[in-house]
Structures are given as C-alpha cells and as structure tokens.
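Enquirer: A structural model of the following input is requested.
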Amino acid sequence: MKVEAGSFSISLPSTPLPARSSRVTCVVAATLAFLLGVAVGVTLPIVLVHSPLSSSVQVAFARQDASRDTGSFIQPMKKPEGVRSLTASVHTWSPYIASKLGINNDSSSTPSLRISNDVSATDQNDIQSEWRQMPSERDVPDVEEATALLVDGIYWADSVEGKLPTGFSDSEVDEWRKFTRQHAVVRLEEGCGRMQNRLIIFENGTKSCCRYRQNYDQIQGEIFSFYLSRLLGLTNVPPSALGVVKASAWQWSNVGSQLALAQWTEERPVVMTRFIEGLVPAFIPSSLREAKRRLHPMNVEEQDPQNVAALIELAQWSDLVIFDYLTANLDRVVNNLYNMQWNPKMMEAPAHNLARHKQSGLLVFLDNESGLLHGYRLLDKYESFHASLLKALCVFRRSTAERVRQLVLRRDVGDRLRKMFRRYEPDLQDYLPPIPDKSIKILNERLQNVHKQIAKCEKWYRNS
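Expert: The predicted model follows:
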C-alpha cells in the first residue's frame, strides 16, 4: 500500500495484517501524512520569500493588477542601507522624481509611489536610476553645515552674502551725477527732512531730495559721507551730487519765485540725492536694543536660517554700525539711544533716518549730514553711545572688513576723499571747502578702532 502526502510518499507492506495491526498502521500513516503536510506548508513559503523568486512573484502580481487598474503599481521599495526615511525627508527626492511621481514637496506628507500612465519606460528607468544613486547617510551634509550662516567665526557666509540686495551701483551713481547737470528743475515742494530742505521735481518727473543749509559743514558731511560709503564698498547710501543754486541759471529759472519762498540764498551749494520710492520704516535688531547689546556669532546662530529677510537685514546692520561709527553720525541709532532717557521704549521705535526698500530688502542710509564734521565736534557728548555700538559688534561682512584694513594700512583715506571731490565736482571747488584735516585725523583714528575690534573678534571666535 502507498500513502502520499504532498510531494512525499510512503510505501507500506501489502501483506495482509491482522485487523488490529491494520488499524494501528492506518493511524500511524494518517499522523505522518498530517505532520508532513504541515511541515511542507510552513517551510515552503518561508524559503520562497527569501529567495530571488519573490521579486518575480511580486512583479507578476503587479502585472496582473495593472491589467485591472488604470495605472501600474510599483511596490514600495525597502529603504536602502544608510538612506534617511522618505516619510521624514521628502527633499531626498529630486524635483524630477517628484514631478514624475506626483509628490507634493511638503515634508509633512508621505510620498505616493503611484505613477501615472503617461510616464514612459525611459522615464521610469531614469527614476529608478536616480533612486539607486541617492546619497548615503555620510554624503548628506549635517543640518548645521547646510545652514551655516558664518565662516571663520565672524564673517557672513556666502549663503547670506549671495542674497544681499545689490544696492546702488557705480553706474547708477554716475548716471545720477550726469542727470542732475543736464535737466531743469520745474517745481519745489516742502519735504525731505528739515525745514529748508525741498523735494525738487525735474522736467521729466524725476524727484530728488535737495539739502540746503546756511553753513557748509552739514553739506560737507552729507557729500563726504557719501564718498566714504563708496570707498568702503557700501551701496546703501542713495546716489548724491552737488549743485549750486542760481535763480538766473537755466536749471533754476523755472522756480525763481519758489526759491525766494524757500529762502534759499543765491550761489549756495546744495546736495541733490535721488528720491527712492517704496521705502518703509526699519527697526533696530532686538539684539542691539537691550542694555547689554551685542551682535555676536551666538546672536546670529539664534536666527532661523529660513528667515532670509531677517538675515539679509542683519547683515546690513553690521555695515551700518561701522559706517555710523566712522562718521560719528548722530541722527540715526545714537538718536534713539540718547532719547531713551526720556522714553525707555525708544529703541523699539523705527530707527531715525533709516528705511528699508520694501521690494529688495535694501537698508537705505538716509540723511548723513551730521557725519565727519558736525558729529566729530560733539564727540565729547556722544562718544559713549558710538563706542557702545561698535563694541557690541562682532559679526562683519568680509568685504567691509577688508576695505577697512586697506584704509588703515595705507592711511590715505583723506587723499582719496579729496580726489573724489575734485574728480566728481570740478565746478564746485570754489563753492564748497574740502574735508578739513582735523576730520581726516579723527577718521583715521576711528578706522583703527574698527580694525582693532575686528581683530579682537577674530581672536575670540575664529577657532571657536
């Protein structure tokens, strides 16, 4: 007799046995058949799952599903060794793969692996190829490295520098200077700061804030502060040019009565600054508002790397602090600091004579007339405020630090400012004196102080 169980068989003796022996034999055979069936039924699937055959089986099932569904279904792949989870990091998919798979690039969603019918076989091969080339864990930069905001301890990284607004270029400055000499003024309006300043409108509708003063030092302060900003590579000061008020001259002949109403004296030098549209108030950074104010690397590290607008504004503040310290500008942040004795919340108010261009994010340094002359005469009263802001600064733009270093080494800032005045304003030499020697001496000392502060910060933070 032959008993079969699955693919196994057992031959039993065919010789007749006693009735009791036959019953025992049947029971044994049935038990063996049951045990063998269980063993085969459990062992075989386990072997098949771990064999290369399993992928073929899945493909076969996928093809059968494709014949019933409108699209083909790709089984979710097992995460390769060392690759981060897809559900936690959707950005590991390239834009190409995301577009082909219909993945919404949102880290809060889990990517779907269903591919639409219009994906060609070539596209699917490219997707699979790119998947195989995904970086391993060691190739994926650390979050800290990917979002580095500073380099060499104290300098803004290229990730920030590359996003800064370009400001006013050299070509724009040259064009403005030429424009103010070639176009007639057709109207004067009140505005642009102090009482005798005027908003002037040229014949083509272009506007300019025109600065008029009875004394020379504030006109000198405005134009030489502008020149210094160009020497430092700072493009935040609007293009400015000098002019001379002459009611009988062709440029002013249309507004003779308005000049008399403004009480402008004949043959006085004025500064014509390009009017900038789209400006909004700018506020002092929170780290500089406190009594123990500071803008150091740790203050930058507290910033959200995704908040690009805040970062590019903070980077421009590092330039503003240097510029205002060098010129001893009284009418900007020092104005807020000084007025805190009457208004403790003054640092929360918009910074005086500072605005932000809403579209580009450029900080515009306005009204610098107190710089280099008037502010220098009042250092005994205000130097503590200037010094506190410089000492609070330990983050710099590398280009600005390098310009300061060059001016300190060459000690030629006075010569360069005077050459700029002669080159750009040859017709104004008899109307406006050059920057005085005393101011140049103080400026050189302040350049050295800025250079020392940069060196001190490098020592503190370069290897930290």
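Enquirer: alpha carbons only for contacts and neighbour counts from here, please
Expert: Will do.
Enquirer: Tell me which residues touch Y325, please.
Expert: Residues in contact with Y325, defined by Cα atoms under 8 Å, 6 or more residues apart in numbering, are H386, A387, L389, L390, R446.
Enquirer: what sits up against the strand or helix carrying the second one?
Expert: Secondary structure here is read from DSSP states H and E; on that basis A387 sits in helix 379-391. Residues from elsewhere that reach helix 379-391, judged by Cα under 8 Å, 6+ apart: 288, 293-294, 321-322, 324-325, 328, 330, 334, 337-338, 450, 453.
Enquirer: cool, and stretch 281-297?
Expert: Outside of stretch 281-297, the residues within contact range by Cα under 8 Å, 6+ apart are 150, 153-154, 299, 314, 333, 347-351, 354-356, 363, 389, 391-395, 461.
Enquirer: in the helix or strand that contains C26, what's buried?
Expert: Taking DSSP H and E as the criterion, C26 maps to helix 19-49. By neighbour count with 16 or more other Cα atoms under 10 Å, helix 19-49 contains the buried residues A29, A33, L36, G37.
Enquirer: compare with the first, here's sequence two:
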Amino acid sequence: MRAEWLSFFLALLGRVSPCIPSPRANRTESWSCSLSCAPSVSTLDPYRVKEVVRVKRRVGASVKTLAVARQWSEWRERVGGVRVVRLEAGCGRNSNRLATLEDGSRACVRYGVDQDQVLGETLCFHLAMLLGIPNVPPLALTKPDPSSQQWSAVRDSIEALRWSPDAIVSLTQWVPNATRVSIPAQLRKHMGAGVRPVSHVPWTSENMTSGDLSELMQWTDLILFDYLTANFDRVANHLFNLQWDRRAMDRATNNLLRTTEGHLVFIDNEAGLVHGYRVLDRWEHFHKALLNSTCVFRGLTVQRLMELKRSRSAAQCLRQVYRAREPLAQELGFLSEAQLVTLQNRVDMLCGHVQQCSTGT
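Expert: Purely as a prediction, here's the structure:
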C-alpha cells in the first residue's frame, strides 16, 4: 500500500517548480474538463524567483497525468468491489472507522455528521484533481449496507455503530506510517505579512535544497487550495487560535500529514466548499492573511487556476467530473447556485493575487 501511494503521488506531482506567472499565463489552450480529456500537465523552466517565466507544455508530463487517472480509476474499482472484513477505531471522529479490505489494503470510512460533510469531502477531492494537486487521497462513495456482499462481513460492527444502510459514506485511501507536521518556520514568519513584491520574495531556488523547495510548493498549494475551498479546519484554525494561544502556529497542523517520503497529505477536507462557504464571513480574514503570506506557487496549479478564470468554467468542470466519476452524485447532491458563484469568485481572487505578486503592486 505504501508503494502504491508513493507511485500515485509522484506520478501526479512530477517536477516541482516555483511560479510567479505573468498576465500572459492565462492565454493557454482551452481544455475539456471531462474525465477522458483531462488537461495536460505543464511544467516551468527553472528560474530565479525574481523572474517571470513562460509556461511550456511537455508530452512526458501529460503521459504521467493519464497514468495517474488510470491509477485512481483502478483504486476506485477495487475499493468499490472488494469486501470489507474489519472495522476498527481510527480516522478521526468517533463515527469514522478504519476499514480493512479483503485484499489486505485499508481505507478510511468517513461517516459524516450530515451529508454536507461527505459532499464537501468528495467535492474537495475532485477539485484537487482538476487543479492537478496530488496531495488529497483518492476517494470513492458507497453505502454501508450490511445486506450487501461488500459489507456483510461487518454487519455486527455497522449495527453497533448505528450507521444507516442508506447513508452515503466516503472511502479514502489509507496512508500508512504518516506523521503529523507543523508549518515550516520559513513560511510561518510571513503569514499575515501582506502581499510582497516579487523582488522582496525571500525564497529562491539558489538558497533552498530540492527537498525544501518541494515542501514549500506543497505548502503553497495547501494555502491556495484551502483559500479556494474556504477550509477553516486546517491552518486558518491556527491563526484563529492565536487570540489565546501565542504558540498556536508552532503546533502540529490540523488535518495534515507527512508520508515517510516527505509528501504532505491533505486529509479530512469535509469543512471545505459546502460548510466553509456557509461560514465564510467568519473566517475570510484568516483565509486572506494566509494567502497574503506567499508569492511563490507551483506552475501547474497556477496554470489550471488561470484557465478556470479565463473560461469561467470552475462550476461547470467540477460538476462534470463529479457526476462522471461518482454514481451516487445525483443522490448526494451538489453545491447551490450561490456556492457555485462563490467558487468562481475565489478562483478569480486567487488569480488576481498571483498577478499582483507578478507585478509587485
């Protein structure tokens, strides 16, 4: 399982390069948001942080994207058909369980307090796939029906948990041997400092190791992703806690793990999108403070965001891939029209921030 997760991650992450794109970066080819026509991966030539770079397409990276799509489909197909043979405590909330499958692999079963949490978790995964962010574990939806072949072996456990057989639950890939992680000091000291002109960005490829740069890009992907989804149950929560705990930023980050290979894993995204948008007014100050802490980004993430802005297609693409990949999508539901407007607005705001970084204004 560990090897499988590493293969999945490396295939999608590809080569990491920092990016502060010019306004021309949004003039990329249009791409279909359908599963069969996934956007090509683009990478950026190495550069000094002060410089503006051009996006270049690479066939090899596109092949990697298709490989990841196949791996994701294979994992989903296996999980959808294999029997659950054991349920035990784990995976956060008491209502969740760590499942052992018949083939020996494991998965987190997330039984939300309400279906909005399951919907938020699910949509966050599909949005991460759209953006080419590989840090969110693969996910599939199912129903824990003890009369079905998949769940019959754990009937007693389901009844003891009082799970409804009609509830929709998410199965997410278990990441073994992962540890908790704190915000890097280099990034932490800039959180909330405001937008910095390019010439003042303190991080350059010259003074960072490849490992340091890779981790920084993952952290800035996390900041962009949590801003887009308005997920308050991760780094934003630490900023909130500074009101009474001055060491809050030093503590392990909520819902974030690091694998033994050093890759960050964004887990428990159920606060994103649905609930996050519902309480946005209360948390927006913290989301903006985190976003304003960085002007260094991964090239692929920026390119995808710019295309969603140019085409005005964030809602359309998310709906399309979600319904194409999830047979239970119609029953679980989708975002409201107001929430879809919020999603596109936040895509626009992220692109505005990136462009502001590139001009130094």
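Enquirer: Quick TM-score on the pair, please.
Expert: Overlay of the two chains. TM-score (TM-score structural alignment, normalised by the length of structure 2): 0.79; 306 aligned residues with a Cα RMSD of 2.6 Å.
Enquirer: returning to what we had before: where's the helix holding A387 of structure 1 relative to the chain centroid, distance-wise?
Expert: Offset of helix 379-391 of structure 1 from its chain centre (Cα atoms, centre = their mean, to the nearest Å): 30 Å.
Enquirer: give me the number of residues near the counterpart of V302 of structure 2 in structure 1?
Expert: By TM-score structural alignment, V302 of structure 2 lines up with A401 in structure 1. Look at A401 of structure 1: counted by other Cα atoms under 10 Å, it has 18 neighbours.
Enquirer: how about A401 of structure 1, what does it touch?
Expert: Contact analysis of A401 of structure 1 by Cα under 8 Å, 6+ apart lists H451, I454.
Enquirer: If you count neighbours, what's buried in stretch 304-321 of structure 2?
Expert: 304-310, 314-315, 317-319, 321.
Enquirer: What residues in structure 2 pair up with the helix holding A387 of structure 1?
Expert: The aligned range for helix 379-391 of structure 1 in structure 2 is 280-292, by TM-score structural alignment.
Enquirer: What remains of the contacts of Y325 of structure 1 if I keep only buried residues?
Expert: For these, a burial check counting by 16+ other Cα under 10 Å picks out H386, L389, L390, R446.
Enquirer: Doesn't S9 of structure 1 lie inside a strand?
Expert: Yes. If the criterion is DSSP: H, G, I helix; E, B strand; the rest coil, then S9 of structure 1 is within a strand.
Enquirer: what's the counterpart of it in structure 2?
Expert: Under TM-score structural alignment, S9 of structure 1 pairs with no residue in structure 2.
Enquirer: In structure 1, what sits opposite C108 of structure 2 in the alignment?
Expert: Alignment note (TM-score structural alignment): C108 of structure 2 maps to C209 of structure 1.
Enquirer: any idea what L332 of structure 2 aligns with in structure 1?
Expert: Per TM-score structural alignment, L332 of structure 2 is aligned with L432.
Enquirer: mind checking the SS state of its match?
Expert: The three-state label given to L432 of structure 1 by three-state DSSP is coil.
Enquirer: burial count for it?
Expert: 19.
Enquirer: Need the three-state assignment for G194 of structure 2.
Expert: Assigned by three-state DSSP, the conformation of G194 of structure 2 is coil.
Enquirer: ok so, going back, so which two of the buried residues of helix 19-49 of structure 1 are the farthest from each other?
Expert: Largest separation among the buried residues of helix 19-49 of structure 1 by Cα to Cα: A29 and G37, giving 12.2 Å.
Enquirer: what's the longest strand in structure 1?
Expert: strand 350-357 (DSSP state E).
Enquirer: Which ones among the buried residues of stretch 304-321 of structure 2 lie within helices?
Expert: Applying DSSP state H to those, the entries found in helices are 304-310, 314-315, 317-319, 321.
Enquirer: Distance to D166 of structure 2 for those - can I get that in JSON lines?
Expert: Listed next are those as JSON lines, based on distance: Cα to Cα, whole Å:
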{"residue": "R304", "distance to D166 of structure 2": "36"}
{"residue": "L305", "distance to D166 of structure 2": "36"}
{"residue": "M306", "distance to D166 of structure 2": "40"}
{"residue": "E307", "distance to D166 of structure 2": "38"}
{"residue": "L308", "distance to D166 of structure 2": "35"}
{"residue": "K309", "distance to D166 of structure 2": "38"}
{"residue": "R310", "distance to D166 of structure 2": "40"}
{"residue": "A314", "distance to D166 of structure 2": "30"}
{"residue": "A315", "distance to D166 of structure 2": "28"}
{"residue": "C317", "distance to D166 of structure 2": "28"}
{"residue": "L318", "distance to D166 of structure 2": "25"}
{"residue": "R319", "distance to D166 of structure 2": "23"}
{"residue": "V321", "distance to D166 of structure 2": "24"}
